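**Q** With the input below, show me the fold.
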Amino acid sequence: MTRQERTAWAFVLPVLAIIGLVFVLPTTLAFGLSVTDYSIYALADWSNLRFVGVGNFTALLTTPLFWRALSNTALFALLGVPMAIAASLFAALLLDAEAVRWKPLWRVLLFAPYVTSVVATAVVWRFLLNERYGLINYALGWVGIAPIDWLGSPTSSIPAILLFVTWKVFGYNMVVFTAALSAVPTELMEAARLDGAGRWTRFRHVTLPSIGPTLLLAAVMSVAGFLQIFAEPYVMTLGGPAQSTTTVLYFMYDQGFKWWNLGLASAVAFVLFLLILALTIVQTRIGRRYEWL
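**A** Alright, predicted model coming up:
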């Protein structure tokens, strides 16, 4: 190798080693456990460990709670991703307006929920959504609306958690969109304005194509994030009521750390990994189709 190639490998190898340590190795081990019946008995004595092949994966296909968790997770992603991206983009557009004052302050305030503890904020929201003494129901009472059991009803538990998650995570994409909007060519906006294009036309034909790659990145990250929802239903509803907020990660947690079916839990983790990988590939191809990559 030339001196430049050796220098390049010297910089790349430490990063590859870290990626292998925190990603490739855990993924390989998870797949290895997923083809065994690793449980608390095998944890005590390795002689109890047996190879079951695809037994754990076929068991998932016949487990109704897994399919319920998968459908709940898909619902979280289908509803939550558009909500989070729309809220983030709307906030970024507002902060990009010239008439807005104290922009750095507003950015810090809107970004603050993203960096706060999920558990702490979930506990606060659980009290806010309480049916009897929650501030949200108290405010609804002022306009004549009866108290709503936000977290105790299967029909309102998912919207309540989605509202919390959207409030919690939209600040990150807002900052990303703010940076992307600042890079939109001003000459294109001025040309569109001189041609008589209105705000919506400029947004549709100038702003959106310019921030297309950023929008794709936000979509990929948001889909992966909503498919991995766990702490929010765990703290706020414990997966209830009637498993209406049980997600794939919550199901995996129950199998691995409540029932000690670690082989089955590893199979769930690997299935979720393949699902996120497949959706990321699909989104990337859509981005290339629309020339966002």
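**Q** going forward, measure contacts and count neighbours with C-alpha atoms only.
**A** Will do.
**Q** and Ser238, how far is that from Ile145?
**A** Just so we're on the same page, residue 238 is Leu rather than Ser. Separation of Leu238 from Ile145 (Cα to Cα, to the nearest Å): 27 Å.
**Q** who has more neighbours, those two?
**A** Neighbour count, other Cα atoms under 10 Å: between Leu238 and Ile145, Leu238 has more, with 16 against 11.
**Q** List the residues that contact the more buried one.
**A** Neighbour list for Leu238: 245-246 [criterion: Cα atoms under 8 Å, 6 or more residues apart in numbering].
**Q** before we go on, could you also do this sequence so I can check it against the first one:
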Amino acid sequence: MPTLLLEPEVDELRNRAKRSRRNEWLLAAALLAPNLALLAIFTYRPLLDNFRLSFFSWNISSPNSTFIGLDNYIEFFTRPDTAQVVSNTVIFTVFAVIGSMFFGLLLAMLLDQKLLGRNFVRSMVFAPFVISGAAIGVAFQFVFDPNFGLIQDLLGRLGLDSPQFYQDPNWALFMVTFTFVWKNLGYSFVIYLAALQGLNRDLAEAAAMDGAGSWTRFWRVTLPQLRPTTFFLSITVTLNSVQVFDIIHTMTRGGPLGDGTTTLVYQVYTETFTNYRAGYGATVATVLFLILLAITVIQVRYMDRENKQK
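**A** Predicted coordinates for the structure are as follows:
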């Protein structure tokens, strides 16, 4: 027969449960407090301060600033170079994200096979990701230089002229995009490789037994299982590519012809530290933050909708 608890015993159990929950909350607060404090000091406070600064005119070398309201934002949306800078940012980001993820997945699928020396090749693919972007930029200057670069030498052997990577804005943007993809390819590669090794192999084997070809198995079995990984990479690679500075600064300094490869992040640098207009630089940074926030929210809402439909 079940044991009947007396009222005092029931109250004691309830009190123990409350104390246990309270202790768990206190432990969670103790563990989270240092991280939340660091986020507040080094992330949220600078973010709010940057937003405040965007309403001021401030020469970074001066201790004084002047409140000008929305003048910086009006200037940003009416300046003739804004369209070029935004276009550079969009083109660079789109091709950098697609290139990094597409070739990262291809290499991950290739090196997921049992091949001779695959561990060494995996290390070589990932190695550029941990190298400084400035060092990569300097190295690739010897690749793209139209006078003595590697591409010039290879095309010269074929009787062809090298593109003017440092004179033509379109070729210059291609140059920095290619360099960024080459450097950051290892990141997408490692994430996709880990995801491939965690897939349910039984589904692919069952599809093969049903007569599905390689492309069908990839499209119908492998790719749907990689959707969470693709979603994660789409956010992280986008954030990483939009914030690129070192490669552009090393290879082109935002040129040629003024703004040939200038992105929003690089414009923040030039306006703040070259033109000494910290207020306008803060405005560009705020606009970029709002764009990234909107993209992230759209991606998260899309992924949530996909998960609810399953």
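**Q** What TM-score do the two superposed chains give?
**A** Once superposed, chain against chain, the TM-score is 0.94 (TM-score structural alignment, normalised by the length of structure 1); 288 aligned residues with a Cα RMSD of 1.6 Å.
**Q** Can you check which part of structure 1 stretch 27-41 of structure 2 sits on?
**A** Taken onto structure 1 by TM-score structural alignment, stretch 27-41 of structure 2 occupies residues 7-21 there.
**Q** nope, stretch 278-298 of structure 2 is what I meant
**A** The alignment of stretch 278-298 of structure 2 onto structure 1 (TM-score structural alignment) spans residues 262-282.
**Q** Repeat that for stretch 125-133 of structure 2.
**A** Using TM-score structural alignment, stretch 125-133 of structure 2 lines up with residues 110-118 of structure 1.
**Q** Next: stretch 228-245 of structure 2.
**A** The aligned range for stretch 228-245 of structure 2 is 213-230, by TM-score structural alignment.
**Q** Measure how far that stretch is from the centre of its chain, please.
**A** Centroid separation for stretch 213-230 of structure 1 versus its chain: 5 Å, with Cα atoms, centre = their mean, to the nearest Å.
**Q** and if you look at stretch 106-115 of structure 1?
**A** Put simply, stretch 106-115 of structure 1 sits 17 Å off its chain's centre (Cα atoms, centre = their mean).
**Q** what does it contact?
**A** Residues from elsewhere that reach stretch 106-115 of structure 1, judged by Cα under 8 Å, 6+ apart: 95, 167-172, 174-175.
**Q** what's the most distant pair in the residues you listed?
**A** Farthest pair in these (Cα to Cα) is Leu95 and Lys168. Separation: 18.3 Å.
**Q** longest helix in structure 1, by residue count?
**A** Counting residues, the longest helix found in structure 1 (DSSP state H) is helix 64-96.
**Q** Average offset of that one relative to structure 2?
**A** With mean Cα distance after the TM-score superposition for structure 1, helix 64-96 of structure 1 departs from structure 2 by a mean of 1.0 Å once superposed.
**Q** Could you give me the buried positions within that helix?
**A** 65-66, 68-77, 80-81, 83-89, 91-92, 95-96 (16 or more other Cα atoms under 10 Å).
**Q** show me where the stretch 151-293 of structure 1 has helices.
**A** Under the criterion DSSP state H, counting those that start in this stretch, the stretch 151-293 of structure 1 carries helices at the ranges 154-182, 186-194, 199-202, 208-210, 212-227, 231-236, 248-253, 262-289.
**Q** ok, Trp219 of structure 2 - contacts?
**A** Neighbouring residues of Trp219 of structure 2 by Cα under 8 Å, 6+ apart: there are none.
**Q** What is the aligned counterpart of it in structure 1?
**A** Under the alignment (TM-score structural alignment), Trp219 of structure 2 maps onto Arg204 of structure 1.
**Q** In structure 2, point out the residues matching stretch 143-155 of structure 1.
**A** Going by TM-score structural alignment: stretch 143-155 of structure 1 matches residues 158-170.
**Q** if we can go back for a sec, and the match of Trp219 of structure 2, how close does it get to Ile211 of structure 1?
**A** 11 Å.
**Q** just Gln228 of structure 1 next, same as before
**A** In terms of Cα to Cα, Gln228 of structure 1 sits 26 Å off from Ile211 of structure 1.
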